[in-house]
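S.K.: Need a 3D model of the sequence below.
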Amino acid sequence: CVSGHLHEGRPEGLSTRIAGLDAYEAWPADKSKAKTLLYLTDIFGYHLPNARL
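M.R.: Reported below is the predicted structural model:
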């Protein structure tokens, strides 16, 4: 059995699709596009708030 706990906070990105796959996009406060981070989630996926904080 896999268990965890939820962190407090509010996700500020949006759910989208990239190349036909569900994805979550978020940007830094200054909206800079100078760098990209690809984050691969655990068994819970990105739908839980923890992965989007």
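S.K.: going forward, measure contacts and count neighbours with C-alpha atoms only.
M.R.: Will do.
S.K.: Count the neighbours of R52 for me.
M.R.: As a burial measure, R52 scores 19 neighbours (other Cα atoms under 10 Å).
S.K.: distance of it from R17?
M.R.: To R17, R52 is 15 Å away according to Cα to Cα, to the nearest Å.
S.K.: just A51 next, same as before
M.R.: 17 Å.
S.K.: Those two: which has the busier surroundings?
M.R.: Neighbour totals were compared for A51 and R17, and A51 leads with 17 against 10 (other Cα under 10 Å).
S.K.: Could you also give me the structure for this next sequence, so I can compare it with the first?
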Amino acid sequence: MREIGVHVPERLVEQLDDFQDSRGYVSRSEAGRTILREHLRAEGFWPPEEDDA
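M.R.: Prediction:
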């Protein structure tokens, strides 16, 4: 898993709290990944939707 440093707004952190595993990783949850992916896409850190393979 690759880690990147990106600012995540407080409102997003509150949403993601529901999807963390016991170690604090959101990435294991599909719903959490979707929230993060949409935020990162909006910030320009994720490719456009057609590249989600």
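S.K.: Can you pull the TM-score for these?
M.R.: Once superposed, chain against chain, the TM-score is 0.22 (TM-score structural alignment, normalised by the length of the first structure); 25 aligned residues with a Cα RMSD of 4.2 Å.
S.K.: Tell me if A51 of the first structure really is in a helix.
M.R.: Yes: assessed with DSSP: H, G, I helix; E, B strand; the rest coil, A51 of the first structure lies in a helix.
S.K.: E38 of the second structure in helix, strand or coil?
M.R.: helix.
S.K.: And for G32 of the second structure?
M.R.: State at G32 of the second structure, reduced to three classes by three-state DSSP: helix.
S.K.: So it sits against L16, correct?
M.R.: Yes: between G32 of the second structure and L16 a contact is recorded at 5.9 Å, counting by Cα atoms under 8 Å.
S.K.: Pretty sure T16 is one of the things D22 of the first structure touches, is it not?
M.R.: Yes: proximity of D22 of the first structure to T16 meets the contact threshold set by Cα under 8 Å, at 6.0 Å.
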